[in-house]
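**Student:** Structure for the following, please:
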Amino acid sequence: MRSLYYQTPSAVALIFHIIRTEGPVNRTDIVNRTGLSKSTVSLQINRLLSRGLIREESPGTGEKARRKLRLELAADSGCVVGVLLGIHALTINIFNIAMTTLVEGSWEMTSVIEPEPTNRFIMEKIEELLQKATIPRDKLWGIGIGFPFPVDFRKGTSDSPPNLPLWNQYPLRKVYEEHFGCPVLIDNDVNVMALGEGFSGAAQEEKDFIFVKVGTGIGSGLILDGKIYRGSKGCAGDIGHIGIDGETRLCHCGNQGCLEAIAAAPAIASKGLEAAMTGESPLLENILQSKSRITSRDVGDCAQRGDMASIRIIQESGRKIGSVLAKLVNFANPGAVYIGGGVANSGNLFLSSIRESIVKRSPHLATIDLSIRFSELMARSGPSGAGILIIDELFSFARFQETLDRRLPAE
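**Tutor:** Down below sits the predicted model:
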């Protein structure tokens, strides 16, 4: 699954795209694929070679040998950074421009309530990894970041995070571009996770799929016809605040009965705590006595050990999530649904409950070949997706000339 900007490309952008996605290729291949003249292809290839973006095999003797030279992406000519910030963790990968990981790191986050210290910490860790990989600043071509709240993709700002109000309208893209001096793209966490799953995870062969993250919150990323679908303002897929009939639990957004309030990790932990305190679950009661708290992971672990109260809680969560996902399946008719996030560690009991609700509430044609499974990459999908987000932007037909002019010496 790869995204493209569908517009008329310049000759150099089209040639680079073919070399990047189909290489190694020779000049004759490019002439045949593009319909461009041999002289135009030769001119633009020389341009790309002089800029260091592509490379070729050592030439033989004669014009015939030269035409057979195979051209490929010069993967180490630059790098991009992919970042995923969660409520409790930060993960950063640095990739070369062929999306091979050069260095990576992850850190626990004690608090992300305030934007300034959180962003300073992220910047410091990016700098540390660049130094660790001995990557000079002029080789940093761009940064992609996924944040755990709604983002206005076009403006590069956060927008009304219900559980992190201090981040509202924070100029994220501007802050990072000013600090690092390179293009930056900002998106929400589940969108970049969807992109990552499509690029290097289980969804590589899927053009239409839904990625669902179930953790502290619940959200979904929609890949339709091979491209991320954000809607008009960037909040498509925000299923966590869809109301569930008959539910009255108060959500942190101020409404009652939101899916997130009754089925996300905090809700599972709260129900587990209640089962422990009432004695309904001896296993959870023992955990509470030893740790003085119950987490959603505790409930999932106990469910897999056969604890009936924990099984009920996990199944209820899965069925509620499945009932909402059925609406998306009915609307978008995807080929697959992938479940990620911390609650996915609850195992097949959780997954089967989601599947049960989707199948029950969707027409036969929509589910007959529908794959519903766990994410292959889980948390690793985030940095990968953030990296491909910025790479595809830098090398898009719309922006390719700017990328050449910005990052490489002028002709």
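**Student:** rest of the way, CA atoms for contacts and neighbours
**Tutor:** Noted.
**Student:** Locate the residue of the chain with the greatest distance from its centre.
**Tutor:** Gly62 (47.5 Å; C-alpha atoms, centre = their mean).
**Student:** For my notes, confirm Gly142 occurs in a strand.
**Tutor:** Yes. Under DSSP: H, G, I helix; E, B strand; the rest coil, Gly142 sits within a strand.
**Student:** Quick check, it in contact with Val81.
**Tutor:** Yes. Here Gly142 reaches Val81: they are 6.5 Å apart, a contact under C-alpha atoms under 8 Å.
**Student:** between the two, which one's more packed in?
**Tutor:** Using other C-alpha atoms under 10 Å, the more surrounded residue of Gly142 and Val81 is Val81, with 32 against 25.
**Student:** my guess is the more buried one meets Gly385, correct?
**Tutor:** No. When contacts are counted by C-alpha under 8 Å, Val81 is not listed as touching Gly385 (10.5 Å).
**Student:** Now do Leu377: how many residues are near it, please.
**Tutor:** If we define neighbours as other C-alpha under 10 Å, then Leu377 has 16 of them.
**Student:** and for comparison, fold this next one:
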Amino acid sequence: MRTGTNLPAIGGYNQAVVLDAIRRASEGLSRVELAVQTGLSAQTIGNVSRRLLEAGLVRETGKIVNGPGKPRTILQLEAHGSYAVGVHIDPAVITYVVLDLRGVVVSHSRTRTPSASEPVQLIDLMARSIDRLIGDSGVDPRLVIGVGIASPGPIDAEQGIVLDPPMLPLWRHVPLRAALSEATGLPVLLEKDVTAAAVAELWFSTASERANFAFVYYGTGFGTGLVVGRDVVRGSSSNAGDAGHITVDPAGAICVCGRAGCVGDLITPRALVCQAVDAGLLPALDDGADMETVSGAFHRLAAIAGGAPVDVTEIEGSGPADAQATPSSDQRDSARRILHGAGLHLARAIVVLVNLLDLDELVFGGPFWDEIGDVVLEVLPEAVEQSAALIPRRGLGFVGSAIGEDVAAVGAACLVLDHAFSPRPSGMLISV
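**Tutor:** The predicted model follows:
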């Protein structure tokens, strides 16, 4: 963990160091233990603890006796001392969460993304949804410290602008941060959705976990959130992690970028649904089918691959409206081959990322991952580890996110908490 400094000019950084140490100790820490862990003097720990108690961010929860001497008072995080709102904008759905200081979701809602809405209409919808969510949560609005937005990239994080997301055609250079801050009256932070997901994984991990990993995000699109040395890799423009144009099949279809066989073009839900249509597993999609339609077809593909009953009318176009049919073994095998193919494509891209950044873990998640993850992971780990191109010949971890499909929204809220309360070296700089 980070250690503090006893220089008086940077008490804010010390406060963040102490609060972060208390947050990560579920049973709390005494002032003596805090001094040992942070490297701060007893006097500094006493001053910082007093400020945290006065701010309502920690509480004293009892005393322990450890040998001779004065009993030690335990400090624990006051989870209800502050709250943050997280919003994830996906081309198919917008997810909203309210998190307490410990990172527990205290309120949650979801709305369909109106595909034909102008940005100003969608921002108004988001502002009203945030107000309603805070009201429904029972949280004191005065304790909400800000809103985090997880948006598809590319973004201009410095200016708070959503630049040109490929699956939101009406969004071009939208000043989302300023517009939503004005509409809600709250500070707003903007982050790429894949990076927000990586932030969430860091927020809920211990100092010995999640040191060097890629968060493999699978939603309406594909991307990666990158962490090296427990620091999120954002890059010069905060758009790191756009791995969709890694070539994995030189003989594949031509991507919109002009090259053949890009992984992001081959494994998205829309691409897999099109493969299922070609295989006769699903009815043809109308030209320009929106994400709600694609999402429904993808759910049916996942159900077929898992052998779950599906609506006959959706698959065959006949039969009573409530008819359910269990897929045949041929249909199930065909669906699984499609998902296994996606896993092999993804494995080739992962090898590139692991080699480039010397990663030791892959964390998988996103709105569409849970439905197909088990099938994809039947082939993906072996394909990565047996690749002749893989350089690090040690065991790699392949795990699903424990946070769930709302990981990007949770990460957006964690971003606000992290920005406010986590220690960062920039907090030690003295402005002139």
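**Student:** Excluding chain neighbours, what is closest to Asp333 of structure 2?
**Tutor:** Ala305 (7.0 Å; C-alpha to C-alpha, 6 or more residues apart in numbering).
**Student:** residue contacts, that neighbour?
**Tutor:** For Ala305 of structure 2, the contact set (C-alpha atoms under 8 Å, 6 or more residues apart in numbering) comprises 331-336, 375.
**Student:** ranking the residues you listed by neighbours, who comes first?
**Tutor:** Neighbour max across those (other C-alpha under 10 Å) = Ala335, 27 neighbours.
**Student:** Going by secondary structure, the counterpart of that residue in structure 1 is in what exactly?
**Tutor:** Mapped onto structure 1 by TM-score structural alignment, Ala335 of structure 2 lines up with Ser310. If you go by DSSP states H and E, Ser310 of structure 1 is part of helix 308-332.
**Student:** Average separation of the helix or strand following that helix from the aligned part of structure 2, please.
**Tutor:** Using DSSP H and E, the helix or strand that follows helix 308-332 of structure 1 towards the C-terminus is strand 336-340. Aligned to structure 2 and superposed, strand 336-340 of structure 1 gives a mean residue distance of 1.8 Å (mean C-alpha distance after the TM-score superposition for structure 1).
**Student:** In structure 2, which residue range corresponds to strand 336-340 of structure 1?
**Tutor:** Using TM-score structural alignment, strand 336-340 of structure 1 pairs with 361-365 in structure 2.
**Student:** what's the counterpart of Cys262 of structure 2 in structure 1?
**Tutor:** Match for Cys262 of structure 2 (TM-score structural alignment): Cys258.
**Student:** and its match, how many residues sit next to it?
**Tutor:** 24.
**Student:** Tell me who's in contact with it.
**Tutor:** 240-244, 247, 249-251.
**Student:** Nearest spatial neighbour of the match of Ala335 of structure 2, chain-adjacent residues omitted?
**Tutor:** That would be Ala303: by C-alpha to C-alpha, 6+ apart, it lies 4.7 Å from Ser310 of structure 1.
**Student:** so what corresponds to the one you found in structure 2?
**Tutor:** Match for Ala303 of structure 1 (TM-score structural alignment): Ala305.
**Student:** quick one: that match from Ala260 of structure 2, how far?
**Tutor:** Distance of Ala305 of structure 2 to Ala260 of structure 2, computed by C-alpha to C-alpha, to the nearest Å: 27 Å.
**Student:** Equivalent analysis for Gln159 of structure 2, please.
**Tutor:** According to C-alpha to C-alpha, Gln159 of structure 2 stands 34 Å off from Ala260 of structure 2.
**Student:** Ala302 of structure 2: which element?
**Tutor:** Residue-wise, Ala302 of structure 2 maps onto helix 291-305 under DSSP H and E.
**Student:** Tell me the residues of structure 1 aligned with the next helix or strand after that helix.
**Tutor:** Once the chain leaves helix 291-305 of structure 2, the next helix or strand it forms, by DSSP H and E, is strand 310-311. Across structure 1, nothing matches strand 310-311 of structure 2 (TM-score structural alignment).
**Student:** so Ser109 of structure 2 sits right up against Leu133, yeah?
**Tutor:** Yes. Between Ser109 of structure 2 and Leu133 there is a contact under C-alpha under 8 Å: 7.1 Å.
**Student:** Mind checking which of the two has more residues around it?
**Tutor:** Neighbour count, other C-alpha under 10 Å: between Ser109 of structure 2 and Leu133, Leu133 has more, with 20 against 14.
**Student:** Just give me the match in structure 1 for the more buried one.
**Tutor:** Checking TM-score structural alignment: Leu133 of structure 2 goes with Leu129.
**Student:** Distance check, that match against Leu102 of structure 1.
**Tutor:** Taken as C-alpha to C-alpha, the span from Leu129 of structure 1 to Leu102 of structure 1 is 9 Å.
**Student:** need the contact list for the residue nearest to Gly39 of structure 2 when sequence neighbours are not counted.
**Tutor:** The shortest distance from Gly39 of structure 2 to any non-neighbouring residue, by C-alpha to C-alpha, 6+ apart, is to Thr3 (5.6 Å). Shown in contact with Thr3 of structure 2 (C-alpha under 8 Å, 6+ apart): 17, 37-40.
**Student:** Same check on Val343 of structure 1?
**Tutor:** 214-215, 264-265, 296-297, 300.
**Student:** I'd guessed Ser54 of structure 1 sits against Gly78; true?
**Tutor:** Actually, residue 54 of structure 1 is Ile rather than Ser. No. Contact criterion C-alpha under 8 Å: Ile54 of structure 1 and Gly78 do not qualify, at 11.4 Å.
**Student:** Could you find the residue nearest the spatial middle of structure 2?
**Tutor:** Most central in structure 2 (C-alpha atoms, centre = their mean) works out to Ala197, at 1.7 Å.
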